[in-house]
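K.L.:
Sequence first, then the predicted structure, then my questions.
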Amino acid sequence: MLKNLTFKAFTEITKTATITVDQHGGRAKCLQRLVRLDMPVPTTVALSFDTVRQIAQGKMTDVDAILDFFGETPLVSVRPSAEGADWGGPGAILNIGMNERRHAVMVQRRGEDAANAIYLRFIHTYAVQVAHLDADLFPAVRNPLRSDVAEALRIYELETDEPFPEDPAEQLAGVLRSMARAWEGTSARLLRKARGAPENAGLGLVVQRMALGVGADESGSGVMQFINSTTGRAQITGRYMSQSQGRDALADKHAAIFLTRDPRGHSLEELAPGIFDQLVGLGELARAKLREEMQIEFVIQEGELCVIDAVRVARTARANVEIAVGLAVDRIITREEALLRVPPRSLNELMHWQVNPEAVRDVLLSAIGASPGAAVGKLVFSSTRAQALAAQGEACILVKRETSPDDVRGMHAAHGVLTAKGGMSSHAAVIARGLGVPCVVGAGHIIIDRRARAMRLPDGRLFEEGTVVTLDGSAGEVLAGEAEMLEPALGEAFQTLLGWADEIRDIGVRVNADTPQDARIARTFKAEGIGLCRTEHMFFDDDRLTVMREMIFADAPEDRADALRQLLPMQREDFTRLFEIMEGLPVCIRLFDPPLHEFLPADRQGVVDLANALGRPVSDVQARIDSMTEFNPMLGLRGVRLGITVPEIYEMQAQAIFEAVIALAEAGTEVVPEIMLPLVSAQREVEILQSRIEQVAAKVRAERGAIFNYKLGVMVETPRAALKAHAIAELCSFMSFGTNDLTQMTYGLSRDDAGRFMQTYVQQGVFKEDPFHYLDKEGVGELLQIGAQRGRKANPRIVLSICGEHGGTADSIAFARDAGFNYVSCSPFRVPVARLAGAHAVLTRR
């Protein structure tokens, strides 16, 4: 009975032993796989999660029985074995079993230098990690003497009021107890929770015979891997150090030598060519049988190789793609498995410049990373200045309290954007992602002085315009100076992986594109059309802005129509270019959406300049601006409401669309445009505008003698539109759900201001995640499902899509697919992410 209990508490790792990841951890299971591959792994015993929990509670296991596996004079190490490789755990403790008797024997066999070094190392480690003494009490000694060992023993006894334990069983019990309790500590719990571990995550421990790495013949320790962790390409990397233990070779690179021949110094390949070749063979074996790129930790003990451990190679996202594709190409894993090994979100790192993860980071401030990638540039505090520097060929980082539509040109010119206000779906965040520009938002602790053209940090430091910084939109940080950067990685592996994804996914992926540049990027990333073209962004160029302002100040409908006629050829050219670039793929054009006051100046000088341009008194211009002011413009006269009350705008846009379609038809390309009405909440709104757009279509057909078709749909952004989808769908060919505004209206939250308190809400569990970043499936998601079900019941042929920023996140895409949506649409640089996420949605549900 006792033997059976002992077996359950701890198990020797053999080829046939019952070792599982969920009971003994990943390290224990990996060591068993190495044993099954006949690698030279020292004797190892695995303690289960339950055993370690009992030890933490004060119920020590039978340590004498564990030590029986290692002979009469055991010398062992203990390492953690959590279920998840990234969940952390207490540090390894080596040389357990060292005492006065073992030291004397080791002096005879391996010399006093080696014996002193091993004994002193164990005393230091035990004192700090088990007895919890101050590490400063035990200074590092490079070549310890017997007197150094005696002094360390004296300090231990002085600090603990008891002699250093001599009994190996007592030592092992102390180590196991310390490591078990460290795992259960508050700090450890919080750390592993942050790394994605469940609250009740267990810890296993492995006890292994020491391979000393010291001795008269060639002895030492090192690590070897067979790919570059940054690029993922084949390259033997690592270090080896003679007369060392553990991972000393990585910690002391001055004393360590290279693995392969290198003109910069000595190498293991030259020192021990047989061992080197053996390691290379073991690496190839591990890759083929473990189906992964592994880093091997090894020890050479007097000319004999021991494999201590093997772990999955740490890697960047770009390396992960290269590795996954390489393993699939070599038929070690399937294509499907390769796809699942690459998290969709990680592709952001490949599509943009990034700060080298190995570079030194001098972080000035941290906020919300709203658009991935990194950029180096000079600080500027106005869009005008950003455009001026861009014209001179200089890179800049645009800093604003918050951005508005008239900052779009400045954002185009800038290499990065930083705002004090905003969240994941604020104007700056949405536009930056569309442009592929790195962006950090919500840095509310900075003070921006536009007149002085400077920003001040909370610690008082002042950064004036022209100061060079690095903005990291992936990490949400601004770094001092010019950081070391990595180029985008859109090579063969990237393209191959996405090609495999396209073969599997069954949900469409379109792009949110407002400009020809956006459309060209989308074609590069193989978007299947444009799901959202926000036409208002076409009106902010200087020549168009003047006409828009003339239209706004017109006193009669015919005067508004006259002003808009000046914009007609410009809009027609805009749409023609988009249709040409997309080459017959579907293009969904959202008619004018924002409130008109966004096109009016907000400062005194702007008002004066506008009055001069219009030939009107400044007082009249200011009065008109004041009359258009709204308490809540996002819920005011915008979208379809503007289309009904100022019909000339939509009529001009519809005419421009139809004339562009005719131009493409004459050039041999058939286009069926999709015209989308924004911010719909009532069936009657659609009826009114449907009639007016059809009148424009009939007029154009008659004047041009042309035949063309178009589709009319709505953007579902209000809860009422989702609830009344059955009535609205009867008049539509498609319904596109704008999850940015729908989330804002469902929650009653301003997406531009929520970033100021959202982190607190998430930390305190009010919301699981930021609903502007991750789709709220329970609330907003239910509205999506209701709208989809009611809309499709009323009109079985209706096309359903999501075109908010959630359309580029993996969990939203899976949700949309399950809910029966036909496609998602996202910003250009999120198209590859969406393509891969679409494949994941299929594979994870098989």
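P.N.:
Nice, thanks for sending it over. Numbering: from 1, shown residues only.

K.L.:
Only C-alpha atoms from now on, for both contacts and neighbour counts.
P.N.:
Will do.

K.L.:
distance of the residue lying closest to Thr470 once chain neighbours are set aside from Arg318?
P.N.:
Spatial nearest neighbour of Thr470, excluding adjacent residues (C-alpha to C-alpha, 6 or more residues apart in numbering): Val376 at 4.4 Å. Separation of Val376 from Arg318 (C-alpha to C-alpha, to the nearest Å): 21 Å.

K.L.:
and the comparison structure, right after this:
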Amino acid sequence: MKQTSDTSKTKNTTTSNKFVFNFGRQTDGNATMRELLGGKGANLAEMAAIGLPVPPGFTISTEVCTYFYEHSRSYPKTLSKDVEKAIKLVEDQMGREFGSRDNPLLVSVRSGARDSMPGMMDTILNLGLNDETVQGLSNISGNPRFAWDCYRRFIQMYGDVVMGVQAANDESEEPFHALLDDMKKSLGKELDNELTAEELQELVSRYKLLIKKETGDEFPQDVFQQLWGAIGAVFGSWKNDRAILYRQQYGIPAEWGTAVNIQAMVFGNAGDDSGTGVAFTRDPASGEKVFYGEYLTNAQGEDVVAGVRTPKPISAMAQELPKNFADLEKVRSRLEKHFKDMQDFEFTIENGRLFILQTRNGKRTGLAAIRIAVEMNKEKLIDQKTALLKIPAESVDTLLVPVFDLKAQKVAELICKGLPAGPGAATGRIAFTAAQAEIEARKGNKVILCRSETSPDDLKGMLHSQGILTTRGGVSSHAALVARQLGKVCICGAGDITINYEKKTLTAHGITLKEGDYISINGTTGSVYKGLIESADSEVKRVLEGTMKPEDSYTYQLFQTIMEWSDKHRKLRIRTNADTPAMAQSAVQFGAEGIGLCRTEHMFFEGSRIDDMRQMILAIDGVQRREALKKLLPMQRKDFVGLFRAMGDRPVTIRLLDPPLHEFLPQDDAVRRQLADKLGLPLEFVIDRIKALHEENPMLGCRGCRLGILYPEITEMQAQAIFEAAAEVMGGKNPIKVQPEIMIPLVGFKAELADQLAIVRRIADEVMNKKGVKIKYMVGTMVEVPRAAITADEIAEQAEFFSFGTNDLTQTTLGLSRDDMGMFYDEYQQKEIYSKNPFASLDKTGVGKLMQFAVDNGLRTRKDLKLGICGEHAGDPDSIDFCHKLGLQYVSCSPPRVPIARLAAAQAALRS
């Protein structure tokens, strides 16, 4: 039966009347229509329009997906007729008929989101086969084995995706694969393509019996019933668990929806002069300009990406299928020149004839993204601005991560080698399932996910792992593709390894490792090692530290090129959060232009300092407190001297003490006793004092400016340490022009800032008069509570700068503790209440509006108000883009994030 839709109770809320777009002889779309056609559909239309050999088909738009979910999984009333017309057009172009017993047309049904989501949604191939059409396919092909192979593949995919016949759990074998493996084993055969037509026919019967047993339904014979079942399954897969997880990982909005692409089948399993493959116009792991990919003869596409058979490298096709290889080289060049980016494309060869099934901008590692952008610019394919925008800002981080220490790697025990699919070095405990990887990661352990091959259901485990190792599959398998996108180290096709899921062991060349044992993988070379290997700094870091020459590292040269381009285009200044000279020096090496946040309380955690700090906190009056502060003053002064010298003439923002008391006061009885002994105080006094200082909610307790208002001597000591350190550094043989910026934390009232400001100004004058120097400084506040943002016009009367402390501003605005959100965060993400973690990427519609209000009103009061942001959000590319639009002058992030922030700031400027 053909699908019909009941729209009598619902209204069509789509924005156009056209839901189906053809490609082929008649092409209705192009590459600019990604929002409507999805990435795959838009690119199919574009390739058809420029004359590439694309099998004809049509795309059902993303608007139908939106309608599907808004109308209880029904369709617009005209869709059924539109699909029938589109099928007829494909029939005319292919010279075949959908459902014909004599000359059947078969189609594929695939998803197509606006942004590529490889493997996350469902696909069905060979649709249109039934007990009659399989005979017709056998007759017109003259190859019964081919026909029955297509039929068993179709039943397997349809039974899984549409009818829900799936493995019971992660450790169970997929039931259709189990039947296939049982048959091969009973016949003494290893490969799928060794099965005869008669054996495949028997396998089809077993598959249908399995479906009847598991679902209670017969496998459908009506081809239009099959088609609408597949369409519904693809739309339905937009909200499956792995698609939701993937969207959350990459910030893809749920409201975008997916398109569905229906395309005429061409057959790579039609014989030895047929095949299928996946190719990249450049190496997606390294970025090198080489033809990269793999193929299988007498196979269909899922054989390559699923990793069931380990394919051949694309270079081997030059000898095996030379004409097709030459044609592919031409397609490779044409795709890059037309799309202006590295392309990942799928192809099929049917009886010697080449077809291109899809193309997309290829997923790549961070190193590859940078190399491809730089080299395409040199080749004059793209300009500098386009090159910068093509690099995910987070990619820069992959150039800075550690690699294996060469000495440690040389003495490590090599287990085997596989295919290098995601560069870098990773070591961790073996986990054989996604669930186990997650368990280990939550314990704080590093993990290597080891699988025969991965599937989209393994995504959560891959996210929790440092690296992925598979025994089957190649460099375009699911594992490799997703690992590169996640920035994970990956080795595929390590065929010498045998994994026994039941015994939870991994064996190669007489070496057996158990789940939980350490294993190390080098995704650049493909080497797998027993045990844990120490890592070494990246080439970029070694050059920056002077232990390697720049000319000896092409990686560093690429890094430097991108940084120079970024600095040329960005408007935002990039500062760092640093509490020690070592952190400051590291940040300067990465390009930091100042310190945007020095957390002075962090300076007291080292060595015996914390006990002196505790003595100050436990003081019962000003006299005792001042005695303790005398010990802390020289420590603070020395720290600030080190910071000022490390930063040179760059600005340094110092936040006055902001200690939640529970972070300093000991909770353990033994530590309390040691503290009492060291300070010469009775244990009972220490215990009673700690109880007296107890806070129900330390995050909202006596901290920030409240501490300085209650105990002004604390503010006096810190101000004295800052200005005396500045005076010391400005004098001597090598004077430095210091630029201290003193930040008063947790201000919510203008009077709070005025109180602390008066102390800072008084101490500054006293030190400058005593030392005979003039220190240019600023005093401002951290905007981290909603009241500060709402009363920004008043607070700006006192403050010379605002620095948004968005960690606490997020907590106080959302009424949410970032330490406790783990109790419900997964559920909130699953239900897509949170599209992103609000502590990792700014909540622009909530917290962002408060920031906008503060900026606008603060500038009305003080036109020269300096505006910045510090904290974790300042290293997030999406948040940096928002800060650029907001008109901030700088962002301040952790030292390793400085290069990412430089690139993200440039991209924000270019986009605006």
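P.N.:
That came in fine, so what should we check first? Source: prediction; values computed, not measured.

K.L.:
that older thread, shouldn't the residue nearest to Thr470 of structure 1 be within a strand?
P.N.:
Yes. Read with DSSP: H, G, I helix; E, B strand; the rest coil, Val376 of structure 1 is one of the residues of a strand.

K.L.:
can you count the residues close to the counterpart of Gly594 of structure 2 in structure 1?
P.N.:
Using TM-score structural alignment, the partner of Gly594 of structure 2 in structure 1 is Gly529. Gly529 of structure 1 is flanked by 24 other residues according to other C-alpha atoms under 10 Å.

K.L.:
neighbours around the aligned residue in structure 2 for Ala729 of structure 1, how many?
P.N.:
Counting by TM-score structural alignment, Ala729 of structure 1 lines up with Ala796 in structure 2. For Ala796 of structure 2, the count of nearby residues is 26 (other C-alpha under 10 Å).

K.L.:
ok, Ala796 of structure 2 touching Lys866?
P.N.:
No. Applying C-alpha atoms under 8 Å, one finds Ala796 of structure 2 not in contact with Lys866, separated by 10.2 Å.

K.L.:
chain center to stretch 557-564 of structure 1, what's the gap?
P.N.:
Computed by C-alpha atoms, centre = their mean, to the nearest Å, the chain-centroid distance of stretch 557-564 of structure 1 equals 48 Å.

K.L.:
mean shift between that stretch and structure 2?
P.N.:
For stretch 557-564 of structure 1, the mean deviation from structure 2 after alignment is 3.9 Å (mean C-alpha distance after the TM-score superposition for structure 1).

K.L.:
what's stretch 351-365 of structure 2 in contact with?
P.N.:
39-40, 43-44, 52-55, 116, 266, 268, 270-271, 273-274, 280, 284-287, 324, 327, 341-349, 395, 398, 422-423, 481, 484-485, 487 (C-alpha atoms under 8 Å, 6 or more residues apart in numbering).

K.L.:
What helix or strand is the residue lying farthest from the centre of structure 1 located in?
P.N.:
Distance to the chain centre peaks in structure 1 at Gln108, reaching 55.6 Å (criterion: C-alpha atoms, centre = their mean). Gln108 of structure 1 is located in helix 100-110, with elements delineated by DSSP states H and E.

K.L.:
Now that helix: buried residues?
P.N.:
Across helix 100-110 of structure 1, burial judged by 16 or more other C-alpha atoms under 10 Å covers 102-103, 106, 110.
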